[in-house]
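Chemist: for reference, the sequence and a predicted model appear below.
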Amino acid sequence: MTGKNSANTGSDIVPVQSIAAETRPRGLIEAISNIEYYHAQEKRGAILSAGFFTLKQKIEYFEVGFRGAFVSGLITAMITPLAIAVVERLIPVFGSSSPSTFDKLFVFMLAFGFWLCYASFIARAASLYIGPYTRSMIRNFVGGVVTGAVGKMIIAFIFLHFLGLVLLTETNSIRLLLMFGRHIRTETFIAAYGWIKEFRPVLITASYLIVLTTFVFIALPLITMIFVSNRNKRLERIKAIVENR
C-alpha cells in the first residue's frame, strides 16, 4: 500500500530538472501549450513554486507575447485604412466599386479576423490562471502581449495621423502629383487629387478604430485573468469553510 501511494504521489510531482530544461517557446502555440502543461500539473496537485520560473524564462515568454502582438497588430493596422476605404467606396473590392453588405463584412473579417482569433488564443491562456508557476508564466506572456499591442497602437496612431495631417495635405498632395505630371493626363491628375482628398479622413478614422480594437484586444485576456483569479479565491474560501465544519 505504501509503495502504491508513493507511486501515486510521485506522479503529481514535476522534476525540477524538467522545468529547468524547458525549451524556449518559438511562438504563440508553443507558449500556450507549455502553459497548458504546467496548468494540468498544478491542477493535479503538483507543487511548483513561482521561483522555478526563472528570469530567462520570464523574458522569453514576454518576448513571445510582445513579438506576436506587435507584428500581427502592425499587419492589421496596415489593412484597417483599406477596409474603411472599401466601405467608403474609395477602393473597389471584387471588381466592384459598390460593395454589398457581404463584401464589407468580408473585408472587415480580413482586417480584424486574425486579430480577434489571436485575442481568443491569449484569452484561452489567461483562463488557465491557476497555480503560482502557471500564473507567473501567464503574467509574463500576457504582459508581453499587452506591451506589444500598446506599442503597435501608438506607432499606428502617430503614423496615420502623420499621413493624414502632414504628408497628404492639399499642398503636399499637389506637389506629389506634379512629380508625375508629365506622365499623366489632366483628368487623371484631378481624379487622383480628389481621391487623396477623400482618403485623408479615412486615415484618421482608421487610427481611432485601431485604438478601439486594441483596447478590446487587451481587455479580453485581462478580464479573463481577473475573472479566473476571483473565481479561484471564492472557491478557496468555500473550501476553507467546508473543511472547518
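Modeler: Structure received.
Chemist: going forward, measure contacts between C-alpha atoms and count neighbours the same way
Modeler: Noted.
Chemist: quick one, longest helix in this protein?
Modeler: Ordering each helix of the chain by length in residues (DSSP state H) puts helix 186-244 first.
Chemist: the residue nearest the centre of the chain: what secondary structure?
Modeler: Per C-alpha atoms, centre = their mean, the C-alpha nearest to the average position across the chain is that of Ala69, at 4.2 Å. Following DSSP: H, G, I helix; E, B strand; the rest coil, we place Ala69 in the helix state.
Chemist: residue contacts, it?
Modeler: Residues near Ala69 by C-alpha atoms under 8 Å, 6 or more residues apart in numbering: 145-146, 148-149.
Chemist: mind doing that once more with 10 Å?
Modeler: 28, 63, 115, 118-119, 122, 142, 144-152, 217 (C-alpha atoms under 10 Å, 6 or more residues apart in numbering).
Chemist: can you tell me which of the residues you listed are in helices?
Modeler: Per DSSP H, helices hold the following members of those: 28, 63, 115, 118-119, 122, 142, 144-152, 217.
Chemist: and the gap between Leu220 and Lys43?
Modeler: Leu220 is 23 Å from Lys43, where distance means C-alpha to C-alpha, to the nearest Å.
Chemist: and if you look at Ala219?
Modeler: Applying C-alpha to C-alpha, the value for Ala219 to Lys43 is 26 Å.
Chemist: same check on Ser6?
Modeler: The gap separating Ser6 from Lys43 is 19 Å, by C-alpha to C-alpha.
Chemist: what about those two, which has more around it?
Modeler: Lys43 (15 against 10; other C-alpha atoms under 10 Å).
Chemist: roughly how far does that one sit from Tyr133?
Modeler: Using C-alpha to C-alpha, Lys43 is found at 11 Å from Tyr133.
Chemist: what does Ala20 give?
Modeler: Counting by C-alpha to C-alpha - Ala20 and Tyr133 are separated by 13 Å.
Chemist: so the two - more neighbours on which side?
Modeler: Per other C-alpha under 10 Å, whichever of Ala20 and Tyr133 has more neighbours is Tyr133, with 20 against 12.
Chemist: surely that one touches Tyr37?
Modeler: No - Tyr133 is beyond contact range of Tyr37, at 11.1 Å (criterion: C-alpha atoms under 10 Å).
Chemist: tell me, what's touching these two both at once?
Modeler: Contact criterion C-alpha under 10 Å, 6+ apart; residues shared by Tyr133 and Tyr37: none found.
Chemist: what about versus this one:
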Amino acid sequence: MMTTPFVNDENNVYQSTLWPGLTLTRQERHLLLHCPSPVDSLSSAIYGGGIGKIDRIANIYVDRFYNCANPEKDVAELFQNWGYPQETTAGLLTAVRLEHAAVLEENGKDASLFCCTTAGVSNGARAGSERTTFPVYQPGTINIMLMIDAKLTQAAMVNAIMTAVEAKTAALGDLGIRDAENGLVATGTTTDAIVLGVSQSSSYSIEHRYCGTATDLGAAIGRVVYGAVQESLRAAGVKPS
C-alpha cells in the first residue's frame, strides 16, 4: 500500500499494516520510526550508523542554513531532549519537508517490507562524473528508511542496500532527474542516506542469503524503494521531465 500519510495536517501517526507495532510518527521537527523490538541495522545514518541494533530512527528536519560543523553532537543533544535512547536510535538529517514523506509496504511469503522516504532533487548528482565536491557533511536530500521483517545474513543485508540504491537510481532516471551541474542523468543526490532494519524474526523459516534483483526479496525491495522515492518526489511537486 502506497501512502503519503502526513500530507493532511490532521494525521500524525501511521501504523504499519503488515508489521504489528511498527509506527511512523510526525513530530514537530522530525519523523520517528519506532520498532516494537530491536532490529539488526546497517546504515549510513549520521548518528548511530554502521552495523548495530536499533529500535528507533529519527529523520530530523533542518533548514538550508543549518550549520553542519558537528551534526553528531547536534543529534545527540536532540535525542537527549526528546528522551530517545542514544544507543538504540539512528539519526538522519533532511532538508526535505516532512509532510512529503511517502510510505510503501509489501507482504510476501518469506518477508514483509516497510519503506519510508523523504526526497528532494535540487542537488541531483551523477556518480562518476566530474562535479563540485565538499569535505564536510551536508543534510540528506533522499533519505530511505527500509525495514524488512525476515531473517537475513549480513551479506544479504549489504545486498539489500545495493538493490535499494539501484531502485532509487532507477526512480530518478525514469523521472528524468538531472545532475544540477552537468545535466547528465542523476544517480542520486549529493546528500543521500539509508537505514536498513531487519527483524530476524523466527516466524520465517527461510534465512535470506541474497537480495539481488533475481530474488523474490530483492525484487520486492526494488519495488518499495522505487515506488516510495517516486511518490515522495511527486508529493514535493517534482514532475517527470
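Modeler: Nice, I can see it. Note that this is a predicted model, so its numbers are computed, not measured.
Chemist: give me the TM-score for this pair.
Modeler: Superposed pair, TM-score by TM-score structural alignment, normalised by the length of structure 2: 0.24. Supporting alignment: 101 aligned residues with a C-alpha RMSD of 6.0 Å.
Chemist: what's the helix or strand containing Phe108 of structure 1 packed up against?
Modeler: Under the criterion of DSSP states H and E, Phe108 of structure 1 resides in helix 101-126. Applying 3 or more C-alpha pairs under 10 Å, 6 or more residues apart in numbering; DSSP states H and E, one finds that helix 101-126 of structure 1 contacts helix 28-43, helix 55-87, helix 132-162, helix 186-244.
Chemist: next one: Ala123 of structure 1 relative to Phe141 of structure 1, how far apart?
Modeler: Where Phe141 of structure 1 is concerned, Ala123 of structure 1 sits at a distance of 11 Å (C-alpha to C-alpha).
Chemist: give me the more crowded residue out of those two.
Modeler: The neighbour comparison of Ala123 of structure 1 against Phe141 (other C-alpha under 10 Å) goes to Phe141, with 28 against 21.
Chemist: ok, and for the biggest strand by length in structure 2, which residues are buried?
Modeler: In terms of residue count, the longest strand belonging to structure 2 (DSSP state E) is strand 30-43. For strand 30-43 of structure 2, burial by neighbour count (16 or more other C-alpha atoms under 10 Å) applies to 30-35, 38-43.
Chemist: and those, which two are the farthest apart?
Modeler: Farthest-apart pair in the buried residues of strand 30-43 of structure 2 is His30 and Asp40; separation 22.2 Å (C-alpha to C-alpha).
Chemist: for structure 2, what spans make up the strands?
Modeler: 2-3, 13-15, 23-26, 30-43, 50-61, 89-94, 102-107, 112-118, 124-125, 143-149, 151-152, 188-189, 193-198, 207-208.
Chemist: mind putting those into JSON lines with distance to Leu233 of structure 2?
Modeler: Listed next are these as JSON lines, based on distance: least, C-alpha to C-alpha, whole Å:
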{"stretch": "strand 2-3", "distance to Leu233 of structure 2": "13"}
{"stretch": "strand 13-15", "distance to Leu233 of structure 2": "19"}
{"stretch": "strand 23-26", "distance to Leu233 of structure 2": "18"}
{"stretch": "strand 30-43", "distance to Leu233 of structure 2": "17"}
{"stretch": "strand 50-61", "distance to Leu233 of structure 2": "16"}
{"stretch": "strand 89-94", "distance to Leu233 of structure 2": "14"}
{"stretch": "strand 102-107", "distance to Leu233 of structure 2": "9"}
{"stretch": "strand 112-118", "distance to Leu233 of structure 2": "8"}
{"stretch": "strand 124-125", "distance to Leu233 of structure 2": "12"}
{"stretch": "strand 143-149", "distance to Leu233 of structure 2": "12"}
{"stretch": "strand 151-152", "distance to Leu233 of structure 2": "30"}
{"stretch": "strand 188-189", "distance to Leu233 of structure 2": "13"}
{"stretch": "strand 193-198", "distance to Leu233 of structure 2": "16"}
{"stretch": "strand 207-208", "distance to Leu233 of structure 2": "31"}
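Chemist: closest to Lys168 of structure 2 out of the ones you listed?
Modeler: Of these, the one closest to Lys168 of structure 2 (C-alpha to C-alpha) turns out to be strand 188-189, at 7.2 Å.
Chemist: and that closest one, what does it pack against?
Modeler: By 3+ C-alpha pairs under 10 Å, 6+ apart, strand 188-189 of structure 2 packs against strand 124-125, helix 154-175.
Chemist: can I get those in CSV including mean neighbour count and distance to Val225 of structure 2?
Modeler: Formatted as CSV, these follow (neighbours: other C-alpha atoms under 10 Å; distance: least, C-alpha to C-alpha, whole Å):
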stretch, mean neighbour count, distance to Val225 of structure 2
strand 124-125, 26, 17
helix 154-175, 20, 6
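Chemist: so which of those is nearest Val103 of structure 2?
Modeler: Val103 of structure 2 lies closest to helix 154-175 among these, at 14.2 Å (C-alpha to C-alpha).
Chemist: the closest one to strand 193-198, inter-axis angle?
Modeler: Relative orientation of helix 154-175 of structure 2 versus strand 193-198 (axes from the mean of the first three to the mean of the last three C-alpha atoms, to 10 degrees): 130 degrees.
Chemist: okay, the angle between helix 154-175 of structure 2 and strand 143-149?
Modeler: Per the same axes, to 10 degrees, the angle that helix 154-175 of structure 2 makes with strand 143-149 is 130 degrees.
Chemist: helix 154-175 of structure 2 packs against which elements?
Modeler: Contacts defined by 3+ C-alpha pairs under 10 Å, 6+ apart place helix 154-175 of structure 2 against strand 30-43, strand 143-149, strand 151-152, strand 188-189, strand 193-198, strand 207-208, helix 216-235.
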